[in-house]
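Undergrad: For reference, the sequence and a predicted model appear below.
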Amino acid sequence: MPLDRITTALPPVVLRRVAGDDHVLTPEALAFVAELQARFGLRLHALMVARTRRQARTDAGEMPDYLPDTRDIRQGIWQASPVPAQLADRRVEITGPVDRKMMINALNSGARVFMADFEDATAPSFTNIIAGHANLLDYRDGTLEHQANGKSYSVNADAPLLIVRPRGLHLAEANVLIGGQPVSAALFDFGLSLFHCGRAFAATGRGPFYYLPKLESHGEARFWNEVFTFAQDRIGLAQGTIKATVLIETLHAAFQMDEIIWELRDHIAGLNCGRWDYIFSYIKTMRNHAAFVLPDRAEVTMDQAFLASYAARLVKVCHRRGIHAMGGMSAAIPVRDDAEANEAAFAQVRADKLREVGMGFDGCWVAHPDLVPVAQAIFDAEMPGPNQIRKPRQEWRIEPAMLLRPHQGKVTQAGVETNIAVAIEYLAQWLSGRGAVPIHNLMEDAATAEISRAQLWQWQRHRTAIVTHDGAERPLDSAWLGELVQAEILRLLDRHGPNGFHRGHYASAARIVLEAATAPELPDFITTPAYAVLNALD
């Protein structure tokens, strides 16, 4: 695109130079991002203010519900634009960070789709983000290769489709300023990927395709639709070329699935059960109300309470509107050198995928290449066609109370200690530049860390009775929580030694987790305060 076609009064200022930025942050690409920011930045700010006001109403007792003024959309007989043929079969999708080697491994995994994740699976240091965009350029050109330890890695000829997940609307890219203010991270990731790759992907039938994270309302879906419409005109793509799959991973969005599809009806390919962020959003949204306190994370399973209703509604709505219902991520991962633990992980994934395909989901997510054939075998056996969109689920009637019903179970000292350990370990790894981290044989990302610290806050806020190791009950207060965090710090010191402890950024991680867990008001995202530390360390 000629630079003279793009006009903005406020050129972007890049604060840092990192490897690869010379061909990612070209003047033309930056001008396109600046135009997106200039055109949509104020709208985005208003949407974030609306989030704050919506949460304040819920804090005051207004429960999430179906919107009365959009009843005609929910009850109307209509469908979204047809899903393109190349996206018809999405039975197994693999997700992962935009790290070069991990991208190649995912693209060679045998999955139908690879989601290149700039969001929860990538620690958003400027180095990581620019490297990820450089990797997309090499993927576009067929030159995505990697050499390490005397080995050479390259992408196979039969690589899956690639879908990009930009960062969420609430995030900023602090290293690029426009008018002295950070550019939207969502517009930055979307703008760079579309500018550099959009026309090439469209010409070869590979996209451009996107996953949209953490939407909270149909107004935010309308925002993205307008961004897509404007960007396609500017790049020179036919309207409707961009196809997006929306992650339903916030509680309010679960009540607005029809409306979200309606707003994106010319650009939508499916909805996805973003289960881990959804659990976090449930805790965050219902934070002021003791009746909605959740038990240990291990007891918050997809086959019960609000999660089962949410999954059923997603399949029902998607199939009624003619688009894919995509299942979520099973956190279990293979365990090397432990056959028993490895088989237990595989069995867990099989059970999860059997539940999903039986409900009518058209595909699922895995986090590790070894799990692709496990999930593939389940969907091949149970879903002979490319998808199940033609299988209606209109017999399911999901009342608002069903989407709010909490899981029942105990909160145990072991559960508290696990949440502390996972939150600190994950955040320490995140500060070290890693966004997808295996912990206790589970693949953890930012969403599971958010659940861990949000539950700590919830239990401490409501003085929840904790079943201690000796079977007694004790309310969780800030003093006891501080003692348990200190005990975890001592365990980490013993395991890593003082030098490893400090090099691993465990002290910073523990401080951020404890501050978030004991704050007077639950912070929206733990990665927001941690981002400043990450930038300083990068």
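TA: Yep, that arrived.
Undergrad: Only C-alpha atoms from now on, for both contacts and neighbour counts.
TA: Will do.
Undergrad: what sits against His267?
TA: Contact analysis of His267 by C-alpha atoms under 8 Å, 6 or more residues apart in numbering lists 81, 225, 240-244.
Undergrad: okay, now the one to match up with it:
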Amino acid sequence: MSVPQTAMHGASPVVLASPAVPAQAVVLTAEALAFLADLHRRFDARRRELLAARRARQVRLDAGELPDFLPETKTVRDGDWKVAPIPAVLQDRRVEITGPVDRKMIINALNSGAKVFMADFEDSTAPTFANLLDGQLNLRDAVAGGIEYTSPEGKHYAVKADPAVLMVRPRGWHLPERHVEVDGEPMSGSLFDFGLFAFHNAKVLHAADRGPYFYLPKMESHREAALWNAVMEHAEDALGLPRGAMKVTVLIETLPAVFEMDEILHALRSRITGLNCGRWDYIFSYIKTLRAQRDRVLPERGQVAMTVPFLKSYSELLIRTCHRRGAFAMGGMAAQIPIGHDPAANEAALAKVRADKLREVKAGHDGTWVAHPALVAVAREVFDEHMPTPNQLHVMRKDVVADRDTLLAPSAGTITRAGFAANVEICLRYLAAWIDGQGCVPIHHLMEDAATAEISRAQLWQWLHQPGVRFDDGSAIGFDAFAADLAQARERLGATAMPGQSRVGEAADLLDELTRADALADFLTLTAYGRLP
């Protein structure tokens, strides 16, 4: 049971609606809570307005409207302007590694040889209060240069010389932080994650010319980017930093955002360093945004590669837009992980990574993402060979023409029974692990996080709720098939040693509820949040 702990900050209390966790006394000081409360009171109302605007737009989309470029911001798209100069330490970002904020992961990622480590409070971290506060403490230790870890087996980990540059990804605007209430309302997860990291580390990083740097996720409009800019300007003032000291990279991982890339860059022009192709969330967003469009149902996940027209156009338009404005165009995630017990399968997986990175570097991307330290060298080798310069800002891609129809183009392909069953299994495995407190899970030699699991979850819903969707053998896709696959997966995984094994039954009930619901839930993490320990 939660034990509310109340501290007075201003006219009303800040309530910690959670049992105390070990890192709390160090991380949630009275001064830090006052800083968080100030952010909430200044910016949360606007955040809620923007989330309401998202919902209103989705109603219009469900009624047949299609996303498009905004006529009212045409002057921004047509204007001749550039973003502010990018710091020297970020001029070469050819390989970036991402991962959760546990202590061992942070050390290994900083030591991985990647140029940047994105410490992730979002898709790869299940937001238990302990996970969040431990992560903040771990990052504070890393920034201070004192992070170490000794495993239960006695292996010691410490950061080596010349570590990767640290960036932090807070949660998206849609996610709450229920463990901290200000004036009777839960905080925004975004403001909580950003605010705590900035409060404890911004001055130290700025003094060392190493930040603070952030990755900003899940935005759907330039107005949401403008809110982030206002938050950071206020934080800079409050912490005694010059305006523009906080630098950001924005993930373009929602379908609406691809039509506002110029506007997002412009809203953050004093601090933005680039845009990133958040490909997995982008596929999920395509399904979610166009869920009512029968002619835009996607085939099974394995057939939706970056070479299909709507994804190819998205990535190439991102390159053209960024380079025109002097910002970096970062490539997407390689989700593969090493397969140590099967050399042939491992080499096949690495070949897929090389091909993906070769496509990115030849298209003009300035860098790419990997999910595992063992893939850093693989990706770096490709970029070193084909990008001898620190970046490719000189590659302007004036040949790229990506209009609305190209960006929304349907994707050909099929849905096999095996692909359908795989989506059920992936969702069930990930949900069980997530509600047990683990946000990043290896499944079938891929590192699954919330973004990849969301594709499987949204596809199941769409295939079952859109009339006339069929398997490749011509038979109709129906709830009988879903029920049978879910029952089989539930029985098998309940007897399998895996993350979240004890919660497979609960996860199966939740997946059944999400899939049968009349409306597609916006995010599985929102629905599952109340089940976290």
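TA: Cool, the structure landed. For clarity, every value in this text was computed on a predicted model and none was experimentally measured.
Undergrad: sorry, back to before: just send the contacts of His267 of structure 1 back as TSV, with secondary structure too.
TA: Putting those into TSV (DSSP: H, G, I helix; E, B strand; the rest coil) gives the following:
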residue	secondary structure
Ser81	coil
Asn225	helix
Gly240	coil
Thr241	coil
Ile242	coil
Lys243	strand
Ala244	strand
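Undergrad: what two of the residues you listed are the furthest from one another?
TA: Ser81 and Asn225 (13.3 Å; C-alpha to C-alpha).
Undergrad: So for the two, which sits in the more crowded spot?
TA: Legend: neighbour count by other C-alpha atoms under 10 Å for Ser81 of structure 1 and Asn225, higher for Asn225 (22 against 17).
Undergrad: Ignoring the adjacent residues along the chain, who's closest to the aligned partner of that one in structure 2?
TA: Structural alignment (TM-score structural alignment) places Asn225 of structure 1 against Asn229 in structure 2. Leaving aside its chain neighbours, Asn229 of structure 2 sits nearest to Leu268 (5.9 Å; criterion: C-alpha to C-alpha, 6 or more residues apart in numbering).
Undergrad: got it, and Ile260 of structure 1?
TA: Nearest non-adjacent residue to Ile260 of structure 1 (C-alpha to C-alpha, 6+ apart): His218, at 4.5 Å.
Undergrad: from what I can see that neighbour touches Gln256, true?
TA: Yes. Using C-alpha atoms under 8 Å, His218 of structure 1 is in contact with Gln256, at 6.4 Å.
Undergrad: which residues are common contacts for those two?
TA: Common neighbours of His218 of structure 1 and Gln256 (C-alpha under 8 Å, 6+ apart) do not exist.
Undergrad: rewinding a little: name the member of the contacts of His267 of structure 1 with the most neighbours.
TA: Ala244 (26 neighbours).
Undergrad: gap between Leu227 of structure 2 and Asp38 of structure 2?
TA: 15 Å (C-alpha to C-alpha, to the nearest Å).
Undergrad: shouldn't the match of Asn225 of structure 1 be in contact with His266?
TA: No. The criterion here is C-alpha under 8 Å, and Asn229 of structure 2 misses it with His266 at 10.5 Å.
Undergrad: what's around the alignment partner in structure 2 of Pro523 of structure 1, how many residues?
TA: The alignment partner of Pro523 of structure 1 in structure 2, by TM-score structural alignment, is Ala521. By the other C-alpha under 10 Å criterion, the neighbourhood of Ala521 of structure 2 contains 16 residues.
Undergrad: Asp69 of structure 1 too?
TA: 7.
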